[in-house]
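K.L.:
Predicted coordinates and the sequence they were generated for:
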Amino acid sequence: MQITSMIKRAAQINPNGIATIYQDRQQSWSQMLDRVARLAGALQGLGMEPGDRVALVSLNSDRFIEYYFAVVWGGGAMMPMNIRWSAAECAYALNDAGAKILICDETFKDLAVEIKPQVSGLDTLIYAGDETAPKGMLNYEELIAASDPAPDAGRSGDDLAGVFYTGGTTGFPKGVMLSHTNFYVGGVANAHDINMQDGTIYLHAAPMFHIADLIWFSALTFMAGTHVVIPAFTPDATLEAIEKHRPDQTLLVPVMLQMILNSDKLASTDISSLKQIAYGASPITEAVLKEAFEKFPNVSFLQAFGQTELSPVATILPTDYHVFEGPKAGKLRSAGRATRVCEIRIVDEDHQPLPSGEVGQIAVKGPITMLGYWNKPEVTAETIIDGWVMTGDAGYMDQDGFVFLMDRVKDMIVSGGENVYSAEVENALGQHPAVATSAVIGIPSEQWGESVHALVILHPDAEVTSEELQAHCHKLIAGYKCPRSIEYRSEAFPLSGANKVLKTELRKPYWEGKARQIS
């Protein structure tokens, strides 16, 4: 199972079909295959060895897709960076992974220059923008033009295909290692489960560094369809691309969907080409779905649930269950059923299966499960037990196999579709001299699903404003991780017998009266 076999097949069965559309550029599958092979050769010429991590920090573009295939074609492992991370977070991940090459676009060229001295072994910066390459950077297009096509390195199966950094329970990001098999199997399953057809035109509106959009690279390439790309999501840019390029599918997180529904331009935009909207990353409210059904009357909706460790889709709620009436009603609050390439069960604290209807931790097993966490064998052992990935999400399974999310076992918040680990925020807050201790929790938010809320105890006689603490955090962690609200406490936090903060008690007042403890 090779990632590269996907693009080879696409170029074979649809050589003259349009592979990518980005701004005023478009290319066929045969042209893209040639560019991928040449970029792979260029990376090898720069010293990329089998398994080496090649990082990229960039907005969405056609070159992002080329990077995805070229790195593994040349034998390396991709490492797309979260574009919302701070310089400190980027430098940590690059050092942790030992990346030698970093590709950046126009938007992130200054960030690349800033972090290069902080990363040991980062020898090469490649500029993949459309302007003149900054001093000290190689030019992406010139590298492709000057390189001969490299033969496929032939890595496959359990060979490392990429390292994808997520939040960490210890206050530092951790790298999820995914294999060629993970992407191949995930791509095949997704192509089937998300109803892709030969020649599907798909709009990349979600950020490409997210594993959710990356797996769509594989699924769409399997079908030799067309990748339509916008640099970054805005409601107007998304609607403009739908009208201009006539895609029939796209993927959105709930907050993105809600922003489009609120757009004044929706009513005047021709959306007739769109046949399906997939959504995921965080739960969606029935109110948003009802409005979406009304404003997209000819569009089917589909939900995908999973996580990076599952490359990334574990369950699908198909389009035919997106109904409020009839024999298939009643499943909209679920995350769907297991895909065709994994098993799911609900387990207790001893990791033993629970019967239907009982709440426990959701566990997943199959060829989509990660290889483990980069340089973190202990965390890997805690997460993968007898081949089952412990997701950290609590829920139950009904008699029809539908999974319903109820809470989180891990100390994690999902805000606007982004995962935020409380430990990372607490680690940042703790570096302020006025802060004695803190506890970070997720509280309900109409806009973001969950909002990051910090409970802070200051040192005696210390003073600091919420604005000052938020500004302090922004220097250390991504903006979406920073507390949106801060509450000061004078009394100690409640503790368990093991002297851990009882966040369940801290969360109770905010979630009182809600059927589930996540949004």
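P.N.:
Noted; the coordinates are in hand. For clarity, every value in this text was computed on a predicted model and none was experimentally measured.

K.L.:
CA atoms for contacts and neighbours, from now on please.
P.N.:
OK.

K.L.:
With adjacent residues omitted, what lies nearest to L261?
P.N.:
A292 (6.8 Å; C-alpha to C-alpha, 6 or more residues apart in numbering).

K.L.:
now that neighbour: how far from P80?
P.N.:
According to C-alpha to C-alpha, to the nearest Å, A292 and P80 sit 31 Å apart.

K.L.:
another one to put next to it:
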Amino acid sequence: MQLTSAIRRAAQANPNAMATIYKDRQQSWSEFVTRTAKLAGALQKTGMKPGDRVAMLSLNSDRYLEYVFGVLWGGGVIVPMNLRWSPTENAYSIDDSGTEIMLVDENYAAIIPAIQEKSSTLKTLIFSGEGETPAGMLNYGDIVDAAEPVEDAGRGGEDLAGIYYTGGTTGFPKGVMLSHRSLYISNLSNCREFCMPDGVRYLHAAPMFHLADGAASFAATFAGGTHIMIPSFTPAATLKVMQDHRPTHVLLVPTMIQMLIQNPDFHKYDTTSLTTIMYGASAISEAVLVEAMTKLPTTKFVQAYGQTELSPVATILAPEYHTTEGPNAGRLRSCGKAVSTCELKVVDEDGKEVSSGTVGHIVVKGPITMLGYWNKPEQTAESFKDGWVYTGDGGYLDDDGFLYIADRLKDMIVSGGENVYSAEVEQAVTQHPAVAECVTIGIPSEIWGESVHSIVILKPDVRTAEDDIIKHCHNLIAGYKCPRSIEFRVEPMPLSAAGKVLKKDLRAPYWEGKERNVN
């Protein structure tokens, strides 16, 4: 089970078919495999050894896909960097993973000095962007052109393929270790679940560092399809590339779907090539989904639920359940049934399976599960019990095996498809000199699904403004993690008998009247 076998197969079955389309650059699958083998050789020349981690900090491009398969071909491990993280957060994940080589494009070259200042392991920088190569960096095109193609290193099975960093409950990111096996099996399944035939044309509109896009990307590669990239999502750029390059599939988070269909110029573009929209990463409102289905009547919708620890898809709500009429109506609030490559159940606090209709902890088992968290055995043991991954989500199964999400059991907020752990926000807020105590919760948002809201108690005889605290946080953590609103509180936080803050009591007024405690 080698992930690189997917591109060898694509080059054999479709040698002259387009592998990648990015701006004015195009290459066939046979050209892509040759270039991948040359990139692997170039990385080995810079010092990459089997199992070494290689990071990339870049917007979407054809070179991002080359990075993924070039590192794997050369025997390395990919570490995709979160574009929205601060230099401090990115430096932490670089040092935590022991990464010595990183690729960076022109959009992020300016923050590299700040990352280098905070990192003790980063040694080699490769400029993969456009324009002049910054001082102290190797040029991507030059090193690839000068390299000889090398043989595939042959790593596969349980060998580590990627470390994907997520937010942490302790305030520090944690690296999810995914093997060749877990990604291989998951994405063979995704080919079918995402309705991807051979020759699919997949549009990378979601960020390629994110495993949500990675799931669709690997699946499209297994299908020998064409990868069409735009640097980043905007409604205008997405609509234009849909008209110009006729993709058949795209993955979008719900916020993107809403922005796309509500764009005032939506009707001016030809979107009829689009056969399937995959969506996930956060809940979608039924009103937005119905509007999207109405405006894209020939497009099928597929919802995926999962998490990075599951490579990442655990359930699928298939196209036939995206309807408001007939026998399949009423499933739009569900996130579907377990995929064929995993088992899923709902358990109580003692780990015992509960009956249908009863809310409990969603747990998943199968060959798609992670190897664990990098260098974090205690957190691995907390999330991985008897082969089951405890997702941290509360939900229930109905009598037909459809899963419904009811709540989030860990202190996590999903805003615009990104996970935000309250501990990370609280740690940043409490570093403000005026703040004595902070509790962060998620509250409903019509635009982002959920919004980060901090409840703050100030130190005695000290005053500060909401904007000052938010600005302070922007210097420490990614913008999407920063509070969008601050509530100043005078009275003490509500506490349990054990002395823990009762976040459910603080959340209650904001979620009153909601059917579930996620949005």
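P.N.:
Looks like it came in fine. Predicted model, so just to flag it, every value in this text is computed and none were measured.

K.L.:
what's the nearest residue to K503 of structure 2 if we skip its chain neighbours?
P.N.:
Distances taken as C-alpha to C-alpha, 6+ apart place I441 nearest to K503 of structure 2, at 7.2 Å, with adjacent residues excluded.

K.L.:
can you pull the buried residues of the helix or strand hosting the one you found?
P.N.:
Assigned by DSSP states H and E, I441 of structure 2 belongs to strand 435-445. By 16 or more other C-alpha atoms under 10 Å, the buried positions in strand 435-445 of structure 2 come out as V435, E437, C438, V439, T440, I441, G442, I443, P444.

K.L.:
Which part of structure 1 matches that strand?
P.N.:
Against structure 1, the aligned range for strand 435-445 of structure 2 is residues 435-445 (TM-score structural alignment).

K.L.:
which SS state does N375 of structure 1 fall under?
P.N.:
coil (DSSP: H, G, I helix; E, B strand; the rest coil).

K.L.:
so how many other residues sit close to it?
P.N.:
14 (other C-alpha atoms under 10 Å).

K.L.:
From N95 of structure 1, how far off is it?
P.N.:
12 Å.

K.L.:
How about W388 of structure 1?
P.N.:
29 Å.

K.L.:
the more surrounded of the two?
P.N.:
Between W388 of structure 1 and N95, W388 has the larger neighbour count (other C-alpha under 10 Å), namely 18 against 15.

K.L.:
S61 of structure 1 matches what in structure 2?
P.N.:
Match for S61 of structure 1 (TM-score structural alignment): S61.

K.L.:
That match contacts M229, doesn't it?
P.N.:
Yes. Counting by C-alpha atoms under 8 Å, S61 of structure 2 touches M229, with 5.7 Å between them.

K.L.:
intersection of neighbour lists for the two?
P.N.:
Taking C-alpha atoms under 8 Å, 6 or more residues apart in numbering as the contact rule, the neighbours common to S61 of structure 2 and M229 are Y22.

K.L.:
what about the strand holding I441 of structure 2, how far off from structure 1?
P.N.:
The superposed strand 435-445 of structure 2 is, by mean C-alpha distance after the TM-score superposition for structure 1, a mean 0.4 Å from where its aligned residues fall in structure 1.

K.L.:
which strands and helices sit next to that strand?
P.N.:
strand 412-415, helix 422-429, strand 449-458, helix 503-511 (3 or more C-alpha pairs under 8 Å, 6 or more residues apart in numbering; DSSP states H and E).

K.L.:
And for the third one, what's in contact with it?
P.N.:
When you say that, I think you mean strand 449-458 of structure 2. Under C-alpha under 8 Å, 6+ apart, the answer for strand 449-458 of structure 2 is 255, 282-284, 413-416, 426, 434-445, 481-490, 492, 518-519.

K.L.:
between the helix or strand that it is followed by and strand 449-458, how big is the angle?
P.N.:
For strand 449-458 of structure 2, the following helix or strand on the C-terminal side (DSSP H and E) is helix 466-474. Regarding helix 466-474 of structure 2 and strand 449-458, their directions subtend 110 degrees when assessed with axes from the mean of the first three to the mean of the last three C-alpha atoms, to 10 degrees.

K.L.:
With structure 1 overlaid, how far apart is helix 466-474 of structure 2 on average?
P.N.:
With mean C-alpha distance after the TM-score superposition for structure 1, helix 466-474 of structure 2 departs from structure 1 by a mean of 0.4 Å once superposed.

K.L.:
packing partners for that helix?
P.N.:
Going by 3+ C-alpha pairs under 8 Å, 6+ apart, helix 466-474 of structure 2 lies up against helix 422-429.

K.L.:
that older thread, quick one: residues contacting the match of S61 of structure 1.
P.N.:
Residues near S61 of structure 2 by C-alpha under 8 Å, 6+ apart: Y22, M229, I230, P231.
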